[in-house]
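S.K.: Predicted model follows, preceded by the sequence.
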Amino acid sequence: MSITLTVGTTVLALDPDLLWEDEFAWAATEQTMTRGLTGKPIIQTALRQAGRPITLRNEDDRSAWMTRADMSQLQAWADTPGQRMTLALRGASHLVVFRHHDGGPFEARPLVHYADPLPADWVLATLRFVTVLE
């Protein structure tokens, strides 16, 4: 199944082998608990509207390569404050922004280091997004 990231009419196809590392580390339910004056618990529960982290990364050095050209496009989007993107992942569409507040929007390293890299050279990347409301 394909993974794409879209801004306006620009569609960036990502490697379908990217691993969604925090897919099951988030729950749609939010809950808080405080105690009243008598010590009795006061529990409030609601459905989260947005804020789901989505982290995509390669499983190992043999999978989910990306070109430097693709990373340059991602860098341009990350350098645009508040840039909203549509992430198509596993048959669902997510409105996302980069997670600048949580380790940076991404990490990338070359698959092979070259003194004079080309746009077609391969990199390994971890991409960090968070869902937002329309």
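M.R.: Alright, I've got the coordinates.
S.K.: switch to C-alpha atoms for all contacts and neighbour counts from now on
M.R.: Fine.
S.K.: ok, now which ones touch residue 103?
M.R.: By CA atoms under 8 Å, 6 or more residues apart in numbering, the contact list for residue 103 is empty.
S.K.: Strands along this structure, start to end?
M.R.: 3-7, 10-14, 19-20, 29-35, 41-47, 53-57, 66-67, 85-89, 92-98, 106-110, 122-131 (DSSP state E).
S.K.: I'd like those laid out as JSON lines, including mean neighbour count and distance to residue 76.
M.R.: Output for those, formatted as JSON lines (neighbours: other CA atoms under 10 Å; distance: least, CA to CA, whole Å):
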{"stretch": "strand 3-7", "mean neighbour count": "16", "distance to residue 76": "11"}
{"stretch": "strand 10-14", "mean neighbour count": "14", "distance to residue 76": "12"}
{"stretch": "strand 19-20", "mean neighbour count": "18", "distance to residue 76": "23"}
{"stretch": "strand 29-35", "mean neighbour count": "10", "distance to residue 76": "34"}
{"stretch": "strand 41-47", "mean neighbour count": "10", "distance to residue 76": "33"}
{"stretch": "strand 53-57", "mean neighbour count": "22", "distance to residue 76": "18"}
{"stretch": "strand 66-67", "mean neighbour count": "20", "distance to residue 76": "14"}
{"stretch": "strand 85-89", "mean neighbour count": "19", "distance to residue 76": "12"}
{"stretch": "strand 92-98", "mean neighbour count": "19", "distance to residue 76": "12"}
{"stretch": "strand 106-110", "mean neighbour count": "15", "distance to residue 76": "12"}
{"stretch": "strand 122-131", "mean neighbour count": "21", "distance to residue 76": "14"}
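S.K.: okay, pairing it with this:
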Amino acid sequence: MAITLTYNGTTAHISDRLQWTDEYAWSPVDQATAYSTTGALLVDVAVKQAGRPITLVGTDTAAWLSRALCDTLRAWAALPGIELDLVLRGDTYRVVFDHAQGSGFAAQPIHKLEDGAITPELLYLPTFKFIEV
């Protein structure tokens, strides 16, 4: 089952071999503590409504993306505030690119490239940084 990313009716099919690196690094519980003027500990706890980070990283040959697909994804990431539907492990997440953590989408070529050797078929290892909204 491939990971898909859909924007405005167009779906990008991405390898299912991307690693969700922060899957268990986020908690929906938010907590703040402070001391009152009497010295008592005040604890405020709430459930976050959104904001879960989803970072997907290509780590092996099965995660490679073509340069043509990378061009499309880079163009999407350059559109401020767009919302996309991410299907990951059978679940659908409404996400935006996380530009606060650098680039919301990045890709590294799997080989060193000469300027004249760039074609749409070249392969890249991707990294996606999303925030669930």
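M.R.: Nice, I can see it. These figures come from a predicted structure and were not determined experimentally.
S.K.: What does the superposition give as a TM-score?
M.R.: Scored against TM-score structural alignment, normalised by the length of structure 2, the superposed chains reach a TM-score of 0.93; 131 aligned residues with a CA RMSD of 1.2 Å.
S.K.: thinking again about what came up before, want to try JSON lines for the strands of structure 1, with distance to residue 73 of structure 1 as columns?
M.R.: Shown next, in JSON lines, are the strands of structure 1 (distance: least, CA to CA, whole Å):
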{"stretch": "strand 3-7", "distance to residue 73 of structure 1": "11"}
{"stretch": "strand 10-14", "distance to residue 73 of structure 1": "8"}
{"stretch": "strand 19-20", "distance to residue 73 of structure 1": "20"}
{"stretch": "strand 29-35", "distance to residue 73 of structure 1": "34"}
{"stretch": "strand 41-47", "distance to residue 73 of structure 1": "34"}
{"stretch": "strand 53-57", "distance to residue 73 of structure 1": "16"}
{"stretch": "strand 66-67", "distance to residue 73 of structure 1": "10"}
{"stretch": "strand 85-89", "distance to residue 73 of structure 1": "12"}
{"stretch": "strand 92-98", "distance to residue 73 of structure 1": "13"}
{"stretch": "strand 106-110", "distance to residue 73 of structure 1": "12"}
{"stretch": "strand 122-131", "distance to residue 73 of structure 1": "13"}
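S.K.: quick one: which of the ones you listed is nearest residue 75 of structure 1?
M.R.: strand 106-110 (8.8 Å; CA to CA).
S.K.: And for that closest one, what's in contact with it?
M.R.: 71, 121-128.
S.K.: Quick check: the two most widely separated of the residues you listed?
M.R.: With CA to CA as the measure, no two of these lie farther apart than 121 and 128, at 21.7 Å.
S.K.: any idea how far the residue sitting furthest away from the middle of structure 2 is from residue 81 of structure 2?
M.R.: Residue farthest from the centre of structure 2, counting by CA atoms, centre = their mean, is residue 38 at 44.6 Å. Separation of residue 38 of structure 2 from residue 81 of structure 2 (CA to CA, to the nearest Å): 45 Å.
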